[in-house]
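1. please find the sequence and the predicted model below.
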Amino acid sequence: MTDISDLVVYVRVVDQGSLSAAGRELRMSPAVVSHRLQRLEARLGVRLLNRTTRKVHTTEEGEIYYGHCLRILEEVEKAEQALTESRENPSGLLKITAPVSFGRRYLAPLIPDFVKAYPEVEPRLHLTESLVNLVEDGFDLAIRVGRMEDSSLMARKLAKDHRYICASPEYLEKHGTPKIPQDLLDHNCLLLRFPGSRQFKWRLVEDGVSHFLAVKGDLDTNNSDVLLDWALSGCGIVMKSQWEVGEHIKSGELIPFLEEYVPQDNVVAALYPQGKHVPPKLRVFIDFLVERISHPVPWE
């Protein structure tokens, strides 16, 4: 394949009418310019220029080739300009994945305001309870809620994820309130199960040590909103984030307990693939989330 820089040399020589003039413009010696032209002609197998002592003239083939070179270099310039503009101006598709409940409550309502601020960015919001592989599935950003495990992804913390173990007053009146974590084993715990989830084992902290308690219950689902509805209906005990149950605890519909045993190292975070350059569309969206979610946290 022809080196694009050889095309630049050829066009400059034709435009200037001499090797030395083109060399001065390109900051090359006439010998280097001549060598580049010879290499180009050898690759093409045709003579492009007729050379005299002071001037060069295109052959018939050279004139045809010159026209094509101008169009090619113009397209290259347009492509580079487009990349420059995309680096400076947020634009293009932005594929986002988030948990269903969090995405519906706190992310989806923000999207219209973001689009108003950045009309050339086109968000595509995918809500799922499954963990999506950002690189393999072509996503720009994932909102994750939980503990941030070691990952090859970059992470930007948006907020703390305060957790509660709670149940309705009706359930606790009928079955009693657990006093220590082990008491949960004798209660009906409402379980969130989906591929990759570990939440059927509740992580609790006792004397500074984390324990995974294999709680049981007769109801489980892969939808966190359903789980909350069951808890509000008095079906059992649930472990939930503040952004899910805060309003219900405040109203008295749910009663928290065992608070000293619930670890508080979970976070809401924006995760994105590592790279030297973060696209403007992604950078401004993350900054937008920090502004709208982190200060102040809407569910506190």
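-> Happy to help now that I have it.
2. please count neighbours and contacts with C-alpha atoms only from this point.
-> Will do.
3. ok, the residue nearest in space to the middle of the chain to Y261 distance?
-> For the chain, the residue nearest the mean C-alpha position is L141 (1.7 Å; Cα atoms, centre = their mean). For L141, the distance to Y261 equals 32 Å [Cα to Cα, to the nearest Å].
4. next one for the comparison:
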Amino acid sequence: MDLNSLTLLVEILDASNLSEAARRLKMSRANVSYHLNQLEKSVGVQLVRRTTRRLEPTEIGLRLYQHGLTIRNALRDAHESVTTLGQELQGRVRLSVPSGYGQLVMAPWLIDFKRAHPGIVLDVLFENRVEDLVRDEIDIAVRVMSEAPPNLVARDMGRVRYVACASPGFMASREAPTDLDALRAEPLITSTVIGRQLRLAGYLDGERHEVLLEPTLISENFLFLRDAVLGGLGIALMPDYVVQDDIAQGRVVTMLDRWRLSIYGTRMYMVYMPNRHHTRAASTFIDFILERARAAA
């Protein structure tokens, strides 16, 4: 067994299949399979179980993987320390952020970070889907969740507060709803999955209520939804950061203020793979954004 064999095992298990490992290693799939077989022969036990969908480590394979991961990360740290000695921080960070939160809240933070670290390449995806961090090679993702996922490292960025709101003109000729069921009769504006009913949860005096609603205007673009609210098209259910300036200026009024509302979850998390090595660039980025999030909260 040599160092190259251990790092090969790490890449194979991180990729979860031979084809993806071959792509990352810039080798043929047959070559990757051959080296894995040779490693298993040298150890004398099976290290990887092959299923129809993915590769999983055996108990011995997992132990070797953990050793190999430690060694690979230490080598990367040593190489980075030598190559960046006396230089500005460099590297690449691939980031996935929600479209609304990313544009309306995080954009100034990202610009400030880039200004402070011009040598770091920021690759920012604005999207709302829950992606596979391994498959898409995402270093860090920011998502609204009800609770932290057990298979990822999750750093709490603070609470997300949802509001029910509308323009004063829209509400001038009607009574404001006082409970969740009253929303059924209203034209609703929100971000949700097209073709599925909106499941709105609300908490009042320690009790949880839930109602299924059918929005009349749906989009993942929160700036468009804000324009729809200002245009008097209905009652919106959205995070408060989308309309907080409009509320302060009286362009938007809120209702159901005693309720704590939730659609996707009430906490914003920064998540990343527990076994993914973070470069100095990624670690610096994580600390920078968490500090900004704490200050904003």
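-> Happy to help now that I have it. Here the structure is a predicted model, which means the values were calculated and not measured.
5. all helices for the stretch 1-150 of the first structure, in order.
-> 4-16, 19-26, 30-44, 60-88, 100-102, 111-117, 134-137 (DSSP state H, counting those that start in this stretch).
6. which one of those lies closest to L213 of the first structure?
-> When the helices of the stretch 1-150 of the first structure are compared for distance to L213 of the first structure using Cα to Cα, the nearest one is helix 100-102, at 24.7 Å.
7. name the helices or strands packed onto the closest one?
-> The helices and strands touching helix 100-102 of the first structure, judged by 3 or more Cα pairs under 8 Å, 6 or more residues apart in numbering; DSSP states H and E, number zero.
8. mean deviation, it versus the second structure?
-> For helix 100-102 of the first structure, the mean deviation from the second structure after alignment is 1.7 Å (mean Cα distance after the TM-score superposition for the first structure).
9. buried sites along that helix?
-> V100, S101, F102 (16 or more other Cα atoms under 10 Å).
10. the first one contacts E129, doesn't it?
-> Yes - A contact is recorded between V100 of the first structure and E129 when judged using Cα atoms under 8 Å, the distance being 6.1 Å.
11. so what sits against both of the two?
-> When contacts are counted by Cα atoms under 8 Å, 6 or more residues apart in numbering, V100 of the first structure and E129 have N223 as shared neighbours.
12. and stretch 128-147 of the second structure, end to end?
-> 17 Å.
13. pull out the buried positions in that stretch.
-> N128, L133, I138, D139, I140, A141, V142, R143, V144, M145.
14. and stretch 111-130 of the first structure, by the same measure?
-> For stretch 111-130 of the first structure, the buried set under the neighbour-count rule, 16+ other Cα under 10 Å, comprises I111, F114, Y118, V121, E122, P123, L125, L127, E129.
15. next: stretch 161-173 of the second structure.
-> So for stretch 161-173 of the second structure, counting by 16+ other Cα under 10 Å, buried means Y162, V163, A164, C165, A166, S167, P168, F170, M171.
16. what range does that stretch cover in the first structure?
-> Here stretch 161-173 of the second structure aligns to the first structure at residues 162-174, judged by TM-score structural alignment.
17. show me what contacts V268 of the first structure?
-> Applying Cα under 8 Å, 6+ apart, we find V268 of the first structure in contact with I143, R144, V145, G146, K157, L158, A159, K160, D161.
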